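> model this:
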Amino acid sequence: MSESTLKYKRVLLKLSGEALLGQKEFGIDQAFLQKISEELEEVHALGVALSIVIGGGNIFRGVAGEKEGLNRARADYMGMLATLINALALQDVLERRGVTCRTMSALEVKEVAEPYIREKALSHLEKGRILILACGTGNPFFTTDTAATLRALELNCEILMKATKVDGVYDRDPKLHPEAQKFEEITFNEVIQKNLRVMDATAFSLARDNHLPILVFNLFQRGNIKKALFGERVGTIIKN
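Coordinates of the predicted model:
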């Protein structure tokens, strides 16, 4: 496979914080982080302009904090800081593998990450660096799904790749319903009509209105990211 056969050359990968748990109940599973870093290194070597938005659910979730009595805005800021911890951990592993990357933050934490500025982010991509984007949009009440969609549009990405624990979008929860049917391809409108939960409504509407396709796939199956980049059938593609 060569770079010329790539279907997507500029992508945004959405990683959930929960994915970094691996086999642990809290925090970051370093063994899993090494595995995902191997795949990201391979993708980078293909010449793909790769941006990553990372969640923080393995450390703290704003919605969960609110349920425990915290002010929602403050809880969301705490969740944003959790994404920064994950971003720095991923950056460290990638750099130890010799992959050039930059962490950019929507909150100002200049001692550990660059502030997110669109023009500078685009410059990093043009120089062949992986971008790790932390702290969501920098605003409370918005999810990292919304941040991922927003950044994908800002950075002219061809597709938003949402890495999850399941291998696509089903007509019902496959964990509760073994007979659930998986969609290989589905439209935005069909997702709405069938009331399927893919991501939050704000993120979904933003992608639909701006014709940004979304690929939902299983992160834990080795090689899925590369297969998707070459246009192989992986997960579920959602588009207009």
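
> CA atoms for contacts and neighbours, from now on please.
Will do.

> what distance separates the longest helix that the chain contains from the centre of its chain?
As assigned by DSSP state H, the longest helix anywhere in the chain is helix 72-96. Distance of helix 72-96 from the chain centroid (Cα atoms, centre = their mean, to the nearest Å) equals 13 Å.

> And for stretch 184-202?
Distance, stretch centre to chain centre, for stretch 184-202: 18 Å (Cα atoms, centre = their mean).

> Tell me the helix or strand right after the longest helix of the chain.
strand 101-105 (DSSP states H and E).

> which strands and helices sit next to that following strand?
Applying 3 or more Cα pairs under 8 Å, 6 or more residues apart in numbering; DSSP states H and E, we find strand 101-105 packed against helix 72-96, strand 114-115, strand 130-134.

> hmm, try it at 10 Å
For strand 101-105, the packing partners by 3 or more Cα pairs under 10 Å, 6 or more residues apart in numbering; DSSP states H and E come out as strand 49-54, helix 72-96, strand 114-115, helix 118-126, strand 130-134.

> Let's compare: structure for the following, please.
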Amino acid sequence: MSQPRPAHKRILLKLSGEALMGDDAFGINRGTIERMVAEVAEVVGLGVQVAVVIGGGNIFRGMAAGAAGMDRATADYMGMLATVMNSLALADAMDRQGLVARVMSAIAIEQVVEPYVRPKALQYLEEGKVVVFAAGTGNPFFTTDTAAALRGAEIGAELVLKATKVDGVYSADPNKDPSATRYATLSFDEAISKNLGIMDATAFALCRDQKLPIKVFSILKSGALRRVVMGEDEGTLVHA
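The predicted structure follows:
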């Protein structure tokens, strides 16, 4: 019997730095990152091309007191370096689990990682490698959400996956309101009118303009990533 085919061939996975912390106050929890990589390995095994953008909040959180009152651009550049650290850790964990990962940075640190070059990134994806985009957009004042939307559009991703700690977008905070219901689908206009705050405004506008759908799901839920790429009812789909 033939295996079912994934609903999506190429995806951009947006991970927050906080997702790597597990139960720790900051930094990287080894067990958590290994479990996430196992989920990614499963979908790569299905033939899905995977790119990743990761935040740096887990590392920057440990420097929060020292960064208080800092110039915004300087703080953003520090945040970019934090994403490079997370990207290297993620790529190392992938290599340990048999995946081939390539880290590409939006800022030049050629002794550490290679620079982002779009044709090279596309080549890696076609070869079945996981591409991890580091350092956001390479510019201050733009979030890693915006980097995910930008890179997703550039590589022709079919879907941007916003990995969170909640299994979708709800009508209210499910931790505070037991009657809150999960939206299976939302249009971009509905999400804006309801002020749901799925991504920052710049990232959201870019996805809407490029008609690049966003799937919000829980990265903590076992097997959720596979169900998303198979087109099952998992998380919330935000579309044009």
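
> Any idea what the TM-score comes out to?
TM-score for the superposed pair, counting by TM-score structural alignment, normalised by the length of structure 1: 0.95. Supporting figures: 238 aligned residues with a Cα RMSD of 1.6 Å.

> what does the longest helix of structure 1 correspond to over in structure 2?
Per the alignment by TM-score structural alignment, helix 72-96 of structure 1 matches residues 72-96 in structure 2.

> Average separation of the matching stretch from the aligned part of structure 1, please.
With mean Cα distance after the TM-score superposition for structure 1, stretch 72-96 of structure 2 departs from structure 1 by a mean of 0.5 Å once superposed.

> any idea how far residue 70 of structure 2 is from the closest residue to residue 114 of structure 2 other than its chain neighbours?
Setting aside the residues directly before and after it, residue 114 of structure 2 is nearest to residue 104 in space (Cα to Cα, 6 or more residues apart in numbering), at 5.2 Å. In this view, residue 104 of structure 2 and residue 70 of structure 2 are 27 Å apart by Cα to Cα, to the nearest Å.

> quick one, which of those two is more surrounded?
With neighbours defined as other Cα atoms under 10 Å, residue 104 of structure 2 and residue 70 compare such that residue 104 has more, 26 against 10.

> Contact partners for that one?
Counting by Cα atoms under 10 Å, 6 or more residues apart in numbering, residue 104 of structure 2 touches 84, 87-88, 110, 112-118, 120-121, 131-135.

> what do you get for residue 23 of structure 2?
29, 32.

> re earlier: who wins for proximity to residue 144 of structure 1 among the helices and strands packed on strand 101-105 of structure 1?
strand 49-54 (7.2 Å; Cα to Cα).

> how distant is whichever helix or strand comes after the closest one from the center of its chain?
Using DSSP H and E, the helix or strand that follows strand 49-54 of structure 1 in sequence is helix 62-67. The chain centre lies 21 Å from the centre of helix 62-67 of structure 1; the measure is Cα atoms, centre = their mean.

> Same question for stretch 33-51 of structure 1.
So, by Cα atoms, centre = their mean, the centroid of stretch 33-51 of structure 1 is 13 Å from its chain's centroid.

> same question, stretch 19-31 of structure 2
16 Å.

> mind checking the end-to-end distance for it?
So stretch 19-31 of structure 2: terminal residues 12 Å apart, Cα to Cα.

> Any buried residues in it, and which?
By 16 or more other Cα atoms under 10 Å, the buried positions in stretch 19-31 of structure 2 come out as 19-22, 26-28.

> Residue 66 of structure 2: which of those residues is nearest?
residue 26 (14.7 Å).

> State the distance from the closest one to residue 218 of structure 2.
Between residue 26 of structure 2 and residue 218 of structure 2 the distance is 20 Å, computed by Cα to Cα.

> just residue 157 of structure 2 next, same as before
With distances taken as Cα to Cα, residue 157 of structure 2 is found 20 Å from residue 218 of structure 2.

> go on, residue 146 of structure 2?
For residue 146 of structure 2, the distance to residue 218 of structure 2 - Cα to Cα - is 20 Å.

> Those two: which is more packed in?
Just comparing residue 146 of structure 2 and residue 218: by other Cα under 10 Å the higher neighbour count belongs to residue 146, 23 against 20.

> my read: the more buried one touches residue 206, true?
Yes - the pair residue 146 of structure 2 / residue 206 is scored as a contact, 7.9 Å apart, by Cα atoms under 10 Å.

> Surely residue 160 of structure 2 is in a strand?
Yes - per DSSP: H, G, I helix; E, B strand; the rest coil, residue 160 of structure 2 lies within a strand segment.

> Next, count neighbours for it.
Residues near residue 160 of structure 2, counting by other Cα under 10 Å: 26.

> show me what contacts it?
For residue 160 of structure 2, counting by Cα under 10 Å, 6+ apart, the contacting residues are 10-14, 51-52, 148-149, 151-153, 207, 212-216, 237-238.

> Using neighbour counts, trim those to the buried set.
10-14, 51-52, 148-149, 151-153, 207, 212-216, 237-238.

> The longest helix of structure 1 versus strand 101-105: what angle between them?
170 degrees (axes from the mean of the first three to the mean of the last three Cα atoms, to 10 degrees).

> which helices and strands does helix 72-96 of structure 1 pack with?
Using 3+ Cα pairs under 10 Å, 6+ apart: helix 72-96 of structure 1 touches helix 30-45, strand 49-54, helix 62-67, strand 101-105, strand 130-134, helix 144-154.

> Which positions within it qualify as buried?
72-73, 75-88, 90-91, 93-94.
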